[in-house]
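**Student:** Quick one, structure for this:
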Amino acid sequence: MISQTFSLGAERPVRRLGFGTAQLTGPGYWGPRGDRADAVAVLRRAVERGVTLIDTADNYGPELAEELIAEALHPYPADLVVATKGGVVRTSDSAWHIAGRPEQLRAMCEASLRRLRVETIDLYQLHRLDPEVPMAEQLGALDELRRAGKIRHIGLDTVSADQLAQALSLTCIASVQNRFNLLDRGSEAVLKLCEGRGLAFLPWFPLANGALTGDAAAALAQIAERHGASRGQISLAWLLHRSPALCPTPGTASPAHLDENLDAARIRLSAGELSELEALQPS
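**Tutor:** Predicted coordinates:
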């Protein structure tokens, strides 16, 4: 039996299958996608379906995704964790600028607090480590925010196992968000470290960004047919079976697709199916 929950920071239980908000914004995570009321409705539907972990970032929109969360869900349910990210500045739909100086991180966190309408952010993730700023200074700024009560837990996004080990020697880390899916398991060492240290691993592109093709697509189709499920649902179910630390947060702007994703938590894969999926290689 796989666990449906994870204890974030060893104190805050969340449903492992959460919801990501990037798809509520336009192409390149820039500007709006469709009608604002539709985005609000999807967020409310996610919580109605039992989601207790919502992942976002200040640069989705930019700013728009955080504003939508507050519009849809504030005041927040007591069991809901809203995780956001800072440390990247957007100047266009294709321009991303790492910004990890302590004063930048403090300003970004304060802005997210205002947009989310909270006094404390449950999980604040450093979106990228800034290679121009010592890690100790970046994490030191987040530690100051945590001591001030503005952050409850600190997370990291897109780090190596060595970087994570270094970060853990500097401060308490509650989560990592790296790319990980059926066809991209390059962060296996990071996942193992998360398992050993009790950290949540929030895989981004959990559905391989729609790139489940070739032999992988054929195998998924066969297993999906057995379960009366979609290929995406099998991909999400594989993540939930793969490790108790994995907490996927697939995103969508469609209520029907949201329901489909969340229904993946009900699927139980056999040992043979898991072996078959484990053996798949990128096409």
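**Student:** can we go C-alpha only for contacts and neighbour counts from here?
**Tutor:** Will do.
**Student:** can you map out the helices along the stretch 151-283 of the chain?
**Tutor:** 161-170, 188-197, 214-227, 231-242, 255-263, 271-278 (DSSP state H, counting those that start in this stretch).
**Student:** pretty sure residue 112 contacts residue 67?
**Tutor:** No - at 9.0 Å, residue 112 does not count as touching residue 67 under the criterion of C-alpha atoms under 8 Å.
**Student:** Can you pick out the residue with more neighbours from the two?
**Tutor:** Higher neighbour count among residue 112 and residue 67: residue 112, with 23 against 18, using other C-alpha atoms under 10 Å.
**Student:** The more buried one: what secondary structure?
**Tutor:** Secondary structure assignment for residue 112 (DSSP: H, G, I helix; E, B strand; the rest coil): helix.
**Student:** And this one, please, so the two structures can be compared:
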Amino acid sequence: MRPSAHAARAGIARPGGAGLLGNRQVSRIGYGAMQLDRLRGDRDAALALLRRAVELGINHVDTAQFYGNGFVNELIRDVLRPGDGVTVVSKVGAIPDPDSPYPRPAQRPEQLRAAVESNLAGLGLDQVPVVNLRRLDVGPGGRAGGDQAVDVDDQLAEMIALRDEGKIGAIGLSSVTIDILRQALPAGIVCVQNAYSLVTRDDEDMLRLCIDEQIAWVPYFPLGSALAGLPKVTEESAVVAAAGTLGATPAQVGLAWLLHHAPNVLLIPGTADTVHLEENTAAGAIALDETTRDTLDAIPSRTPDFPRG
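**Tutor:** Here you go, the predicted model:
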């Protein structure tokens, strides 16, 4: 779904300004749709939240067929229209696991192909604009073993074939190391999704590589993590103080810091609440002066001890 001529003429303001996702111009503040599954019992509220995101100028929506076992993609299919000009990004490499809060690995090439087909059907699209290969090299959840321990070159060969067939528009990566990213660069990677925030900056070298290679950096857990025992941006005293000075929320300060930190950052904060959606979107208008940025930069980064599924 590319931006319509009407949208271009209307000059719709994009939250956080415009950024590049491959050759697509998208709002630097997008929307991560995973939490829509929390509204399974109130479908009308879920649909209204998605429409509100579009009204706010968001044209980058992140999803996966394994979110809610297809429920989230179904909502996106029913709400988004071609004229909205929304770039839908999905991911493959996992399937739902009813016995765990984390999805089960589905890393083999034939599983990646099947997942793309499921996304196409669930979203009602002829092509998914961007598909992220979700590996299990870093981040929460278990690591791939046995027949699920697949070399990235074998996976990318299948992803490239799917791109050549027109079923996906571009390839991204998720939950990868910098060595895997370097190995994957010849495939034409357009984005990387890793856990990254003001309080979790282990991947600074990978972020810089992405800047050099013109690859979008799309952090998940952009405010730290809601998982018990892991660092949270909103609990940092310097963040709380900055929020008070700016008349913002600590979450908005954390998101604004990411946008100021690197030019290739695209955010996809998720929520099931319209008020939080509007607050997240408004973070794109927050200006951080040099003194505030220096204070926030001085917050120590802590390596998270993610739970294993």
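**Student:** So after superposing, what's the score?
**Tutor:** Aligned and superposed, the two chains score 0.91 in TM-score terms (TM-score structural alignment, normalised by the length of structure 1); 274 aligned residues with a C-alpha RMSD of 2.0 Å.
**Student:** matching residues in structure 2 for stretch 57-66 of structure 1?
**Tutor:** Under TM-score structural alignment, stretch 57-66 of structure 1 corresponds to residues 64-73 of structure 2.
**Student:** ends of that stretch, how far apart?
**Tutor:** Stretch 64-73 of structure 2 has an end-to-end distance of 7 Å (criterion: C-alpha to C-alpha, to the nearest Å).
**Student:** Count the neighbours of residue 167 of structure 1 for me.
**Tutor:** The number of residues near residue 167 of structure 1, taken as other C-alpha under 10 Å, comes to 17.
**Student:** Which residue, other than its chain neighbours, is closest to the aligned partner of residue 253 of structure 2 in structure 1?
**Tutor:** Aligned by TM-score structural alignment, residue 253 of structure 2 pairs with residue 234 of structure 1. Excluding its sequence neighbours, the residue lying closest to residue 234 of structure 1 (C-alpha to C-alpha, 6 or more residues apart in numbering) is residue 224, at 6.2 Å.
**Student:** Could you count how many residues lie near the equivalent of that neighbour over in structure 2?
**Tutor:** In structure 2, residue 224 of structure 1 lines up with residue 243, judged by TM-score structural alignment. Neighbour count of residue 243 of structure 2, defined by other C-alpha under 10 Å: 18.
**Student:** Next: residue 38 of structure 2.
**Tutor:** Using other C-alpha under 10 Å, residue 38 of structure 2 has 15 neighbouring residues.
**Student:** cool, residue 209 of structure 1 as well?
**Tutor:** The burial count for residue 209 of structure 1: 10, using other C-alpha under 10 Å.
**Student:** swap in residue 28 of structure 2?
**Tutor:** Per other C-alpha under 10 Å, the neighbour tally for residue 28 of structure 2 reads 27.
**Student:** Aligned counterpart of it in structure 1, please.
**Tutor:** Aligned counterpart of residue 28 of structure 2 in structure 1: residue 16 (TM-score structural alignment).
**Student:** could the helices of the stretch 151-283 of structure 1 be laid out in a markdown table, adding distance to residue 78 of structure 1?
**Tutor:** Output for the helices of the stretch 151-283 of structure 1, formatted as a markdown table (distance: least, C-alpha to C-alpha, whole Å):
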| stretch | distance to residue 78 of structure 1 |
| --- | --- |
| helix 161-170 | 28 |
| helix 188-197 | 26 |
| helix 214-227 | 34 |
| helix 231-242 | 24 |
| helix 255-263 | 21 |
| helix 271-278 | 35 |
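**Student:** quick check, residue 97 of structure 1 in a strand?
**Tutor:** Yes - remark: residue 97 of structure 1 belongs to a strand, assigned using three-state DSSP.
**Student:** do you know how far it is from residue 156 of structure 1?
**Tutor:** From residue 97 of structure 1 to residue 156 of structure 1 the distance is 17 Å (C-alpha to C-alpha).
**Student:** Helices of the stretch 1-150 of structure 1, residue ranges please.
**Tutor:** 36-48, 64-73, 102-116, 135-147.
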